[in-house]
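Asker: No sequence on hand, only this structure:
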C-alpha cells in the first residue's frame, strides 16, 4: 500500500470512528441523561422513552453501531484493497 493510499485509508477510518462515537455519545449520554425529562413525555412499549434509552435503548444502539462499523469497515477495506479473502 502506497503512502498516500495508506493516509487516505486511515483518514476514512478515523472519520468513520468519530461519526459512530458521536452517535453513541448522543444516544447514551444525550438521550439517557441530558434529554431524559423531555423524552419521558413519550411512551415506548409501555415505558417512558427516556427511561428506556437509559436502561436498554443505548445498549441496543451500541450493538447496532458495532455491526454497522464492521459492515462499513469491510466496504472500506475492499475500496482500498486491503480486505481479507
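Answerer: Arrived safely, thanks for sending. Note that the structure is predicted; figures quoted are calculated from it, not measured.
Asker: When you work out contacts or count neighbours from here on, use the C-alpha atoms and nothing else.
Answerer: OK.
Asker: Just the terminal-to-terminal distance for stretch 25-40.
Answerer: In stretch 25-40, first residue to last residue: 19 Å (CA to CA, to the nearest Å).
Asker: Can you point out the buried residues in it?
Answerer: Under the neighbour-count criterion of 16 or more other CA atoms under 10 Å, stretch 25-40 has 26, 27, 28, 29, 30, 31, 32, 36, 39, 40 buried.
Asker: Quick one: distance of that stretch to the chain centre.
Answerer: Centroid separation between stretch 25-40 and its chain, computed with CA atoms, centre = their mean, to the nearest Å, is 16 Å.
Asker: One more: stretch 6-22?
Answerer: 12 Å.
Asker: count of neighbours near the nearest residue to residue 36 once chain neighbours are set aside?
Answerer: Distances taken as CA to CA, 6 or more residues apart in numbering put residue 50 closest to residue 36, at 4.3 Å, once the chain neighbours are dropped. By the criterion of other CA atoms under 10 Å, residue 50 has 24 neighbours.
Asker: Use this one as the comparison:
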C-alpha cells in the first residue's frame, strides 16, 4: 500500500474506474448486443416459451444489470479493504 495518501487515492479511483468500465461494457454488450444486434440468431432458441432475443431485450439485460450490481459491490468491498478505506 502506498505511503502517500494522494497517490493512494489516485490508485483507488483508477482501479474503481477500470471496474466500472468493464462492468458497463458487459451490460452494454448484453443489453444492446443480445437484445438488438443478435436478436435474429438468438430467436432460434427459446427460454421459458419466449424467443431468446426477445427475452434478453425484455428481461435478460435487467437480470444481468442486477447481477453486475452485486459483482460491483463485492469488488468495491475488496478494493476498500485493499486501500484501507473500509469502515467497520
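Answerer: Right, received. Where do you want to start? Values in this document were obtained by computation on a predicted structure and should not be read as measured data.
Asker: Can you find the partner of the residue nearest to residue 36 of structure 1 in structure 2?
Answerer: If you follow residue 50 of structure 1 across to structure 2 using TM-score structural alignment, you land on residue 53.
Asker: so who does its match touch?
Answerer: 34, 35, 36, 38, 39, 40, 41, 42, 43 (CA atoms under 8 Å, 6 or more residues apart in numbering).
Asker: change it to 7 Å
Answerer: Applying CA atoms under 7 Å, 6 or more residues apart in numbering, we find residue 53 of structure 2 in contact with 34, 35, 39, 40, 42, 43.
Asker: The helix or strand harbouring it: what's the following helix or strand?
Answerer: Using DSSP states H and E, residue 53 of structure 2 maps to helix 52-55. As assigned by DSSP H and E, the chain's next helix or strand after helix 52-55 of structure 2 is helix 61-83.
Asker: compared with structure 1, how much does that following helix deviate?
Answerer: Superposed on structure 1, helix 61-83 of structure 2 shows a mean distance to its aligned partners of 0.6 Å (mean CA distance after the TM-score superposition for structure 1).
Asker: In structure 2, which residue is most central in space?
Answerer: In structure 2, the C-alpha nearest the mean C-alpha coordinate belongs to residue 23, at 2.7 Å (CA atoms, centre = their mean).
Asker: how about the equivalent of it over in structure 1, what does it touch?
Answerer: Correspondence of residue 23 of structure 2 to structure 1, assessed by TM-score structural alignment: residue 20. Neighbouring residues of residue 20 of structure 1 by CA under 7 Å, 6+ apart: residue 65.
Asker: what helix or strand is residue 20 of structure 1 on?
Answerer: For residue 20 of structure 1, the host element (DSSP H and E) is helix 3-25.
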